[in-house]
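Q: Structural data only, the sequence is not supplied:
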């Protein structure tokens, strides 16, 4: 079965996903290792996604469960990771990779949606529940 679009066209979507993932991870103050722990995927997978590289000949192509695991760990809706999620799929992703804080869906709904996690959450073992946010300071408590 022939591919509908060449791999190089899909790479543009992978690039935007990689930029969104890196921006959200850094916005939350997480290392790749900590995000891997929280999401239950390997650190090398996080690195590959952020570099948009699956192997030498292909761009990153995460499974649906990987996207949801990472979104859960970052406490964002999956649409926050997905490029051009409000548009019809085009031959190339036309979305600006820097628009991570401007997801056109319903996120971010409040300032705590993009707040840095508190240090305990950043450094301790896997969390059993999401961090609570202090609305006054905009940080996790």
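A: Structure received. Treat the numbers as computed from the prediction; the structure is a model and nothing was measured. Residues are numbered from 1 along each chain as shown.
Q: Every contact and neighbour count from this point should use C-alpha atoms.
A: Noted.
Q: for the protein, which helix is longest?
A: Secondary structure of the chain per DSSP state H: the longest helix is helix 7-28.
Q: ok, then the element right after that helix?
A: Heading C-terminal from helix 7-28, the first helix or strand you meet, by DSSP states H and E, is helix 32-39.
Q: here comes the other one, which I'd like you to weigh against the first:
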């Protein structure tokens, strides 16, 4: 059975999510370890989000599958990175410029 490929819009949103998380984390002066500690998300998961992958393996290629962060993870990241969650998930929002911090 052929594997299902995600639609282009989804793939673009996932790729941009990783770019946004990394850009925000670096702009806020955080390491992956610090972001992991402050959110309770495993550092490995943050790394996977930033690199658009997950821990599952594609059966055909053996490579990591595409990232797919859970909704609660997205809200935790948005809160800690001080942005609205829509910035993270909306592919129409560009990575640059980095949004200013929203109130905490």
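A: Alright, I've got the coordinates. It should be emphasised that the depicted structure is a prediction, and the values quoted were computed from it without experimental measurement.
Q: Superposed, what's their TM-score?
A: Superposed pair, TM-score by TM-score structural alignment, normalised by the length of structure 2: 0.74. Supporting alignment: 93 aligned residues with a Cα RMSD of 2.6 Å.
Q: Point out the other helices and strands that the longest helix of structure 1 packs with.
A: Using 3 or more Cα pairs under 8 Å, 6 or more residues apart in numbering; DSSP states H and E as the contact definition, the elements that helix 7-28 of structure 1 packs against are helix 43-51, helix 64-74.
Q: The first one vs structure 2, average distance?
A: In the superposition with structure 2, the average deviation recorded for helix 43-51 of structure 1 is 0.3 Å (mean Cα distance after the TM-score superposition for structure 1).
Q: buried ones in that helix?
A: Neighbour counts using 16 or more other Cα atoms under 10 Å place 43, 45, 46, 47, 48, 49, 50, 51 of helix 43-51 of structure 1 among the buried residues.
Q: Name the surrounding residues that touch it.
A: 14-15, 17-19, 21-22, 32-33, 35-37, 54, 60-62 (Cα atoms under 8 Å, 6 or more residues apart in numbering).
Q: Just the buried residues of these.
A: Burial by neighbour count, judged by 16+ other Cα under 10 Å, picks out 14-15, 17-19, 21-22, 32, 35-37, 60-62 from the contacts of helix 43-51 of structure 1.
Q: In these, find the pair that's most separated.
A: With distances taken as Cα to Cα, the most widely separated pair in those is 15 and 37, at 23.3 Å.
Q: Throw the buried ones among the contacts of helix 43-51 of structure 1 into JSON lines and include distance to residue 78 of structure 1, thanks.
A: Output for these, formatted as JSON lines (distance: Cα to Cα, whole Å):
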{"residue": "14", "distance to residue 78 of structure 1": "15"}
{"residue": "15", "distance to residue 78 of structure 1": "16"}
{"residue": "17", "distance to residue 78 of structure 1": "11"}
{"residue": "18", "distance to residue 78 of structure 1": "13"}
{"residue": "19", "distance to residue 78 of structure 1": "14"}
{"residue": "21", "distance to residue 78 of structure 1": "11"}
{"residue": "22", "distance to residue 78 of structure 1": "14"}
{"residue": "32", "distance to residue 78 of structure 1": "18"}
{"residue": "35", "distance to residue 78 of structure 1": "15"}
{"residue": "36", "distance to residue 78 of structure 1": "16"}
{"residue": "37", "distance to residue 78 of structure 1": "18"}
{"residue": "60", "distance to residue 78 of structure 1": "16"}
{"residue": "61", "distance to residue 78 of structure 1": "15"}
{"residue": "62", "distance to residue 78 of structure 1": "12"}
